[in-house]
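# Sequence plus predicted model, see below.
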Amino acid sequence: MATPENGGDDHVVELSVREVSPSEIHAGEVSDEISPLLSQSERPKINIFTASYPRRKPREPITRLPEVETSPITQFILWVWSGSRYSGLLCMAVSSVIYFLMGVISDVFSVQSIPLFETAFTRCTIILISSYIWLRRSGQPILGLTNVRHLLISRAVLGYLSLMSFIYCIQRLPLSQAIVLSFTTPIMASVMARIILHEKLRISDIGGLACSFFGVLFIFRQVLTRHGGLANDGEGSNAYIRGSNHVYAILVGLFSAITGGISYCLIRAGAKASDQPVATVFSFGILSSPAAGICSFAFEVFVFPSLYSFILMLVLGVLAFLAEVFLARALQLEKTSKVANVQFIEAVLSQLWGIGWSSLAPSFGRLVGCLLIVISVCCTLYIGPDKEAE
């Protein structure tokens, strides 16, 4: 207890501690004043003054993950695919370059002779598998949307008819004449787009297509001025075919161009409706692959390819898939007549490759034809896409 010692201004406090005997502790006679101080059952209350804060650790250096750098080739492909208003024209240019590279690979790497239907079956199968993987990884419906399935089926049928007709044309006509007939496909596609899709054909579009096709005629004029045509019998000897057989082969080639032009229109309509150009490629592969396989076993003798030939066929099949995808993307983004004109650059690249690599004679007609095509394609790229929305 505390008692004051004097009554002055200074106070002296005396504290006295009373000892508690063990008997009192066991008897529970501890005073009420002391018992709350000894109770540990209740958790002490924490306020802002009693709470302890951890010391701030020194700032550790932040380690950032290195950014994944994309290669220039990947950046270029992404820019071409959807990076500018010229993407449609550039996609068709990439498709034509890939087709040109396929011809270069076939010329440089000589392989065993593979029948045409077997080659078509291999490429269509690779196109089918590649497009299926593309659609699965992108989460797109495999069979396409319900409202565009009729477009995809029609595209597949007409694309297959065009392919089979072109194969027949190659077998019956010399390669140069078959190529000339195949380059009528862009013209047929522009005409059919005017009829089916109601696209406007401007004077610049008609002039560009005419200039490019005249360039093709200048390039192959020596072959076209011959009477009849040259047919290869498969053993290196050439024989002239005349009369009704030659005319029939030309008509089949024109049929291939017409069906190919209609197929271009269906590709454009289906790709725009489904917003997925690969769906049109898959629809073509799902019909062409088994049909080409049936034709290969029915009309030709199956040739088992060697390992070297099989690898080359796989490479060409993958390139064919990429070319078809870029072609479908080009038709999705741009008017048919414009992208069809860009397709003629394949003929220019083939002639330049032949002059530089195969010692092809740089005749006046070839140079004039290449110049006409280059001028036409450059004008198309300079004019660019139409400003108004169709």
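Right, received. Where do you want to start? As the structure is a computational prediction, the values presented were derived from the model and not from experiment. Numbers count the residues shown, from 1 in each chain.

# Going by C-alpha atoms from here, please, whenever you check contacts or count neighbours.
Will do.

# Three-state assignment for residue 240, please.
Three-state assignment for residue 240 (DSSP: H, G, I helix; E, B strand; the rest coil): strand.

# buried ones in stretch 82-101?
86-101 (16 or more other C-alpha atoms under 10 Å).

# Which of these fall in helices?
87-101 (DSSP state H).

# Can you tell me which of these is nearest residue 206?
Using C-alpha to C-alpha, residue 89 is the member of these that lies nearest residue 206, at 16.5 Å.

# So that closest one sits against residue 338, correct?
Yes - using C-alpha atoms under 8 Å, residue 89 is in contact with residue 338, at 7.3 Å.

# Show me the strands in the stretch 251-390 of the chain, by range?
With DSSP state E, counting those that start in this stretch applied, the stretch 251-390 of the chain shows no strands anywhere along its length.

# Start from the N-terminal end of it and give the helices.
278-299, 307-333, 336-342, 345-356, 364-383 (DSSP state H, counting those that start in this stretch).

# Presented hereafter is structure B, for comparison with structure A:
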Amino acid sequence: MTSFDQIRRRIPDPLLAALLALGACIFFALLSATVKHLSTELHGFVTAFWRNLFGFVFMIPWLWRHGFGSLRTGRFGTYLFRSSISVVSMMCGFTGLAFLPIANATSLSFTAPLFATIMAALILKERVRIRRWSATLLGFCGVLLILQPWSGDSLAGIGIGEGLIIVSAFLTATVTIIVKTLSRSESSQAIVTYMVLLATPLALVPATFVWSWPSLEAWPYVVALGLFGTLGHLCWTHAFALADASAIVPYDYSRLIFTVILGVFWFGEHPDTWFWIGSAVIIGAGIYIAQREAFLRHAKATQAAATQATADSAQPGTAPVLPTKDDAR
């Protein structure tokens, strides 16, 4: 057993999951800062291509380990559509970062769960009750606080950067819905692998229309795009493997802290009071929606288990399962 494995065994899973989630948020914040740094010489479309290309390079060991046997599917069209939406979302987000402070862009990106709630009700026909609708509405009120439409600086408070980030968040929510439908019949390995394989050629096409080569000084940052994105993705995935989603999702909002720090020290950006108020409202709404969905999933699973237990006990010759002392607590 290696020293790393020994250290790993001494860390409880919940703590390790939290550390991995925080690590993922740091890497994603560094990715955003790197994108913004490169925006002075590269178009967002070109940056998206390099991020996907080097992301693929750094994912090769993972692909080699898991193989390509899981790629047999009858839903290639859905995979292609999902990857296309993901690439467009990335291009919008990367381009928007050129116009906004990274902290503002990060806060506005947190509207993705709000859009996902709406689409889950409209597309997946999920039952969304008044509590989640209220949290969703409150979250969009937080967006208005950040945009400050009463300031008159831009049309309805939405400039090019804000619009692109909100579109990116909407498309991210769309991808979430597509992944939910894919997960009903496809393995998680296939979903990840197809995204990695398809994203780079899809991103290359629009990048060619605004193409420019990075300068010599920019190449380390270009390579770092793939490194930060891949490390963030792997940390996030492993965190979900060690703990429930309801325990991991709230950590995603720590990205705001890291991006604010990077914005202050790297770009000299200082968020105003309305930013903090609006961000708090959006984050509060997002956490409530995540916790509420986790509660409803748990309640549904418990009800299904109870129904199955009742059906089993009704079978001839089957003795009912009596609760133990621990079950009665």
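Perfect, I can see it now. As the structure is a prediction and not an experimental result, all values here were calculated from the model.

# sorry, back to before: reformat the helices of the stretch 251-390 of structure 1 as a markdown table; add mean neighbour count.
Formatted as a markdown table, the helices of the stretch 251-390 of structure 1 follow (neighbours: other C-alpha atoms under 10 Å):
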| stretch | mean neighbour count |
| --- | --- |
| helix 278-299 | 21 |
| helix 307-333 | 21 |
| helix 336-342 | 28 |
| helix 345-356 | 18 |
| helix 364-383 | 19 |
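
# can you list those helices in a markdown table and add distance to residue 258 of structure 1?
Compiled in a markdown table, the helices of the stretch 251-390 of structure 1 are given as follows (distance: least, C-alpha to C-alpha, whole Å):
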| stretch | distance to residue 258 of structure 1 |
| --- | --- |
| helix 278-299 | 17 |
| helix 307-333 | 17 |
| helix 336-342 | 14 |
| helix 345-356 | 20 |
| helix 364-383 | 22 |
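
# out of those helices, nearest to residue 150 of structure 1?
Using C-alpha to C-alpha, those put helix 278-299 closest to residue 150 of structure 1, at 10.6 Å.

# just checking, what packs against the closest one?
helix 116-138, helix 149-172, helix 243-274, helix 307-333 (3 or more C-alpha pairs under 8 Å, 6 or more residues apart in numbering; DSSP states H and E).

# Dump those helices into TSV; add distance to residue 216 of structure 1 as well.
Formatted as TSV, those follow (distance: least, C-alpha to C-alpha, whole Å):
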stretch	distance to residue 216 of structure 1
helix 116-138	25
helix 149-172	18
helix 243-274	15
helix 307-333	21
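
# quick one, what contacts the nearest residue to residue 285 of structure 1 once chain neighbours are set aside?
Taking C-alpha to C-alpha, 6 or more residues apart in numbering, and ignoring the residues beside it in sequence, residue 285 of structure 1 has residue 128 as its nearest neighbour in space, at 4.5 Å. Residues near residue 128 of structure 1 by C-alpha atoms under 8 Å, 6 or more residues apart in numbering: 281-282, 284-286, 289.

# and if we set it to 6 Å?
Contact analysis of residue 128 of structure 1 by C-alpha atoms under 6 Å, 6 or more residues apart in numbering lists 282, 285-286.

# and if you look at residue 100 of structure 1?
Taking C-alpha under 6 Å, 6+ apart as the test, what residue 100 of structure 1 contacts is residue 346.

# Which position in structure 2 pairs with it?
Residue pairing (TM-score structural alignment): residue 100 of structure 1 is matched to residue 29 of structure 2.

# any idea how far residue 288 of structure 2 is from its match?
23 Å (C-alpha to C-alpha, to the nearest Å).

# Work out which residue lies at the spatial centre of structure 1.
Centroid-nearest residue in structure 1: residue 325, 5.1 Å away (criterion: C-alpha atoms, centre = their mean).

# how about the nearest residue to that one, chain neighbours excluded?
Nearest to residue 325 of structure 1 is residue 278, by C-alpha to C-alpha, 6+ apart, at 6.0 Å.

# Can you find the partner of residue 125 of structure 1 in structure 2?
Aligned partner of residue 125 of structure 1 by TM-score structural alignment: residue 53.

# okay but its match is in contact with residue 201, surely?
No - the pair residue 53 of structure 2 / residue 201 is not scored as a contact, 8.6 Å apart, by C-alpha atoms under 6 Å.

# neighbours of residue 357 of structure 1, just the number please.
Neighbour count for residue 357 of structure 1, taken as other C-alpha atoms under 10 Å: 11.

# Which single one of the ones in helices among the buried residues of stretch 82-101 of structure 1 is nearest to residue 196 of structure 1?
Closest to residue 196 of structure 1, out of all of these and judged by C-alpha to C-alpha, is residue 88, at 20.1 Å.

# Hmm, that closest one is touching residue 327, no?
No - with contact defined as C-alpha under 6 Å, residue 88 of structure 1 does not reach residue 327; the gap is 8.8 Å.

# Quick check: neighbours shared by the two?
Contacts common to residue 88 of structure 1 and residue 327, judged by C-alpha under 6 Å, 6+ apart, are absent.

# What does residue 116 of structure 1 correspond to in structure 2?
Looks like residue 116 of structure 1 aligns to residue 44 there (TM-score structural alignment).

# nearest spatial neighbour of that match, skipping sequence neighbours?
Per C-alpha to C-alpha, 6+ apart, closest to residue 44 of structure 2 is residue 95, 4.2 Å.

# go on, residue 230 of structure 2?
residue 55 (5.7 Å).

# any idea how far the one you found lies from residue 48 of structure 2?
Relative to residue 48 of structure 2, and taking C-alpha to C-alpha, residue 55 of structure 2 is found at 10 Å.

# who has more neighbours, these two?
Taking other C-alpha under 10 Å, residue 55 of structure 2 and residue 48 do not tie; residue 48 has more neighbours (30 against 24).

# could you measure that one against residue 159 of structure 2, distance?
Residue 48 of structure 2 is 21 Å from residue 159 of structure 2, by C-alpha to C-alpha.

# Ok, residue 296 of structure 2 next?
37 Å.

# Between the two, tell me which one has more neighbours.
residue 159 (15 against 11).

# if I pick the equivalent of residue 196 of structure 2 over in structure 1, what's in contact with it?
In structure 1, the residue matched to residue 196 of structure 2 (TM-score structural alignment) is residue 285. When contacts are counted by C-alpha under 6 Å, 6+ apart, residue 285 of structure 1 touches 124, 127-128.
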